[in-house]
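Undergrad: Provide a 3D model corresponding to the input given below.
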Amino acid sequence: MSEPITTTGGVRTMVAVVQERYGVEPEDVLRTARLARPGIGPGEVLVRVRASSVDRGTWHMMAGLPYAVRPVSGLRRPKLPNPGRNIAGVIEAVGSDVTGFAPGDAVYGTAVAAFAEYAATRPDRIAPKPTGLTFEEAATVPVSALTALQAVRDKAKIRDGHRVLITGAAGGVGTFAVQLAHAFGARVTAVASTLKLDAVRALGADHVIDYSREDFLVGPRRYDAIIDIAGNRGLRDLRRALTPRGRLVITGGETKEPWLGGADRQLRAQMLSPFTGRHLGTFISSEHADGLRDLTGLFDAGALRPVMDRVYPLAETAAAVRHLLDGRVTGKLALTLPAG
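TA: Predicted coordinates for the structure are as follows:
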């Protein structure tokens, strides 16, 4: 670990993860340092972060891959100090134009450079933290659960009685998607690896398939919706498993191709969709307070719960990202920060 960055002149500082260049190995590019606390504008709030979490987007921003992300993240080097997005914590200060929030409020949502003791964000990206969740549990929700909610409710349009197939069901988005589809009354078939089948069954899946032992697209089953998170099957096979009016929602699809990283399959699905009776497509998840409040209602009603694989201290962020890349995670990985 490098020597910490310090500040002088009485500037208030904080501990944060720092990334100064792109790299595919988290141990090579992520370190902790002491930085100045972020300032806030009239329409922003400052959150004392109690917990954060990592997801696949963390690695993409860290590595700058696929290259398509770099117009946002920075062409040659990262624009932001660190790739964190999820936060759960307590409001420290509010800007002069902010209403509806006050110092001391417990909140969760998204912010830039969230792997830090303090993060600045906008009120439309946070919501009151569900009372039944710890800060660590709440921090696993925003990016992954919002993606799952938009995939299940808004894009797949799942309703009572629908037959739904969810690939990658044991991951961060998948564990939320299984619960949401079940809560909306669907008959859920979940695809996962051998060691994770019991976990997804406990989330409400009616039928589980071990992809290492069975081809989940072979056979007579047809689905009203397929939410493809794992992203390792071709469009032709997925289309055949849909009902004549079925909907395919692609929310993942990782490849080693450096320019688009698998997004070409998503683009082809959207181009093909007008020429078939089935709806084939993808979407870019949006991070907003309305969705967070909808999720809070589901948590409060007992219809949804986070699945946490492990909790790491902020200083071990690189180890958390490494654990994610190893592919053995069920649910989410949280990062915790001290309350003081």
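
Undergrad: okay, CA-based contacts and neighbour counts for the rest of this
TA: Fine.

Undergrad: state whether residue 175 is indeed within a helix.
TA: Yes - following the definition DSSP: H, G, I helix; E, B strand; the rest coil, residue 175 is counted among the residues of a helix.

Undergrad: that one contacts residue 331, correct?
TA: Yes - with contact defined as C-alpha atoms under 8 Å, residue 175 counts as touching residue 331 (5.9 Å).

Undergrad: the strands in the stretch 101-250 of the chain, which residues?
TA: Counting by DSSP state E, counting those that start in this stretch, residue ranges of the strands within the stretch 101-250 of the chain are 106-110, 118-121, 126-128, 163-167, 187-192, 207-210, 223-228, 242-250.

Undergrad: of all the ones you listed, which lies closest to residue 290?
TA: Across the strands of the stretch 101-250 of the chain, the minimum distance to residue 290, taken as C-alpha to C-alpha, is reached by strand 126-128, at 8.2 Å.

Undergrad: quick revisit: can I get the strands of the stretch 101-250 of the chain in TSV with mean neighbour count?
TA: Putting the strands of the stretch 101-250 of the chain into TSV (neighbours: other C-alpha atoms under 10 Å) gives the following:
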stretch	mean neighbour count
strand 106-110	27
strand 118-121	25
strand 126-128	23
strand 163-167	27
strand 187-192	26
strand 207-210	18
strand 223-228	26
strand 242-250	21
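
Undergrad: let's see this one next to it:
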Amino acid sequence: MTSKMMQAIQVYQYGGPEELKIENIPCPEPKEGEVLIRVEAAGVLPIDWKIRRGLTKNIVPVHFPYIPGSAFSGVVEKQGPGVTDFQIGQFVFGRAKGTYTEYTISSVDELIPMPENLTFTEAATITGGAATAYNALFNEGKLVSGQKVLIHGAAGGVGSFATQLAHWKGANVIGTASTKNLDFIRLLGTDHVVDYMKTQFEKVVKDVDLVLDTVGGDTLQRSLSIIKPGGTLISLVGQPPIDKAKELGINAKRSSSFASKEDLWAIADLIAQKKIKAIADNIFTLNEVQHAHSVSETGHGRGRIVLQIADTLSR
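TA: Coordinates of the predicted model:
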């Protein structure tokens, strides 16, 4: 047990953003197969506030107090017994349990070395938005060049990555967004934009091979009318109408959101090569975490939300 202390966000009970408390707690020690990470940046994902509110307690139970967050980038601070794959001082990104903190513990199985020209901000967005989009489009949606894909919520944390990835793949990309975000999603590679505030997408879109829904609600049911037989509906936020879809010859499924290490490598390489870009329009400090969660809960942001943990986000 170390006597070193660290700042971390603690949650003691389910509730609103006010339940996010910044405290000084003991720094953890890595065990066999683990490393201690000095966190530079942490991704703020929608699942984080859903867990905090207790909306997922039957699926993702927590033990209070807990530290929120799972996506991070940082620097290897200390190796656990037997760890040789990662060296002290190495820049990494990945997944961990509790990343709204100065230091976190990560299994070496969840770590990826950062490419040379990636920033900590960019890397912190990968295991959340980018990985979810990559898995949904390519592993589950089987999207290939020349196909037509509709992305609901194309400006959001997942949607902004999905739009770029689909464009990179050579698909015909249709995106829905609010009026203020139409130019933004055009810049990401959307071929056809739909202002959902003014137009019902089913009136202007048809014969789609794949729909990726990051919005939920009645969007799932309405999407069935514009998917061609043999097409696919992937939902990230709700249970799709599987039986109705089957009657129409459509494959509907809920995305698992888990990407392999190979997928994470591929995404990092695409960002490093400037084929796609990580968009984090909302960057907050650890002290501003309550505000960060409030922004996330609105669901109307651009790109990913990131917490700046260290004093600097660049190397």
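
Undergrad: fetch the TM-score of the aligned pair.
TA: Taking TM-score structural alignment, normalised by the length of structure 2 as the basis, the two superposed chains have a TM-score of 0.93; 312 aligned residues with a C-alpha RMSD of 1.9 Å.

Undergrad: hmm, back to that, dump the strands of the stretch 101-250 of structure 1 to JSON lines, plus distance to residue 41 of structure 1.
TA: Formatted as JSON lines, these follow (distance: least, C-alpha to C-alpha, whole Å):
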{"stretch": "strand 106-110", "distance to residue 41 of structure 1": "17"}
{"stretch": "strand 118-121", "distance to residue 41 of structure 1": "9"}
{"stretch": "strand 126-128", "distance to residue 41 of structure 1": "16"}
{"stretch": "strand 163-167", "distance to residue 41 of structure 1": "42"}
{"stretch": "strand 187-192", "distance to residue 41 of structure 1": "45"}
{"stretch": "strand 207-210", "distance to residue 41 of structure 1": "49"}
{"stretch": "strand 223-228", "distance to residue 41 of structure 1": "39"}
{"stretch": "strand 242-250", "distance to residue 41 of structure 1": "37"}
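
Undergrad: nearest to residue 10 of structure 1, of these?
TA: Among these, if distance is taken as C-alpha to C-alpha, the winner is strand 118-121, at 17.1 Å.

Undergrad: before we move on, the earlier item: out of residue 175 and residue 331 of structure 1, which sits in the busier spot?
TA: For residue 175 of structure 1 versus residue 331, neighbours defined as other C-alpha atoms under 10 Å are more numerous around residue 175 (29 against 24).

Undergrad: what residue of structure 2 matches up with the more buried one?
TA: Matched to structure 2 by TM-score structural alignment, residue 175 of structure 1 sits across from residue 160.

Undergrad: how about residue 326 of structure 1?
TA: The pairwise alignment with structure 2 assigns residue 326 of structure 1 to residue 298, based on TM-score structural alignment.

Undergrad: and that match, how many neighbours?
TA: What residue 298 of structure 2 shows, counting by other C-alpha under 10 Å, is a neighbour count of 9.

Undergrad: after superposition, how close is whichever strand or helix holds residue 324 of structure 1 to structure 2?
TA: In this structure, residue 324 of structure 1 sits in helix 317-325 according to DSSP states H and E. Average distance, helix 317-325 of structure 1 versus aligned residues of structure 2 after superposition (mean C-alpha distance after the TM-score superposition for structure 1): 1.0 Å.

Undergrad: buried ones in that helix?
TA: In terms of neighbour count (16 or more other C-alpha atoms under 10 Å), helix 317-325 of structure 1 has its buried residues at 317, 318, 319, 320, 321, 324.

Undergrad: wait, the fifth one sits on residue 57?
TA: No - using C-alpha under 8 Å, residue 321 of structure 1 makes no contact with residue 57, being 10.5 Å away.

Undergrad: what does residue 312 of structure 1 correspond to in structure 2?
TA: Under the alignment (TM-score structural alignment), residue 312 of structure 1 pairs with residue 284 in structure 2.

Undergrad: cool, and residue 34 of structure 1?
TA: Using TM-score structural alignment to pair residues, one finds that residue 34 of structure 1 aligns to residue 24 in structure 2.

Undergrad: and residue 151 of structure 1, by the same measure?
TA: Across the two structures, residue 151 of structure 1 finds its equivalent in residue 136 of structure 2, going by TM-score structural alignment.

Undergrad: from residue 51 of structure 2, how far off is that match?
TA: Using C-alpha to C-alpha, to the nearest Å, residue 136 of structure 2 is found at 22 Å from residue 51 of structure 2.

Undergrad: who has more neighbours out of the two?
TA: Applying other C-alpha under 10 Å to residue 136 of structure 2 and residue 51 shows that residue 136 carries more neighbours, namely 27 against 19.

Undergrad: count the neighbours of the closest residue to that one other than its chain neighbours for me.
TA: Ranked by C-alpha to C-alpha, 6 or more residues apart in numbering and with sequence neighbours excluded, the top spatial neighbour of residue 136 of structure 2 is residue 255, at 6.0 Å. Burial of residue 255 of structure 2, expressed as a neighbour count using other C-alpha under 10 Å, amounts to 23.

Undergrad: tell me who's in contact with residue 255 of structure 2.
TA: 136, 140, 234, 235, 236 (C-alpha atoms under 8 Å, 6 or more residues apart in numbering).

Undergrad: and the aligned partner of residue 118 of structure 2 in structure 1, how many neighbours?
TA: Aligned by TM-score structural alignment, residue 118 of structure 2 pairs with residue 133 of structure 1. If you count neighbours by other C-alpha under 10 Å, residue 133 of structure 1 ends up with 15.
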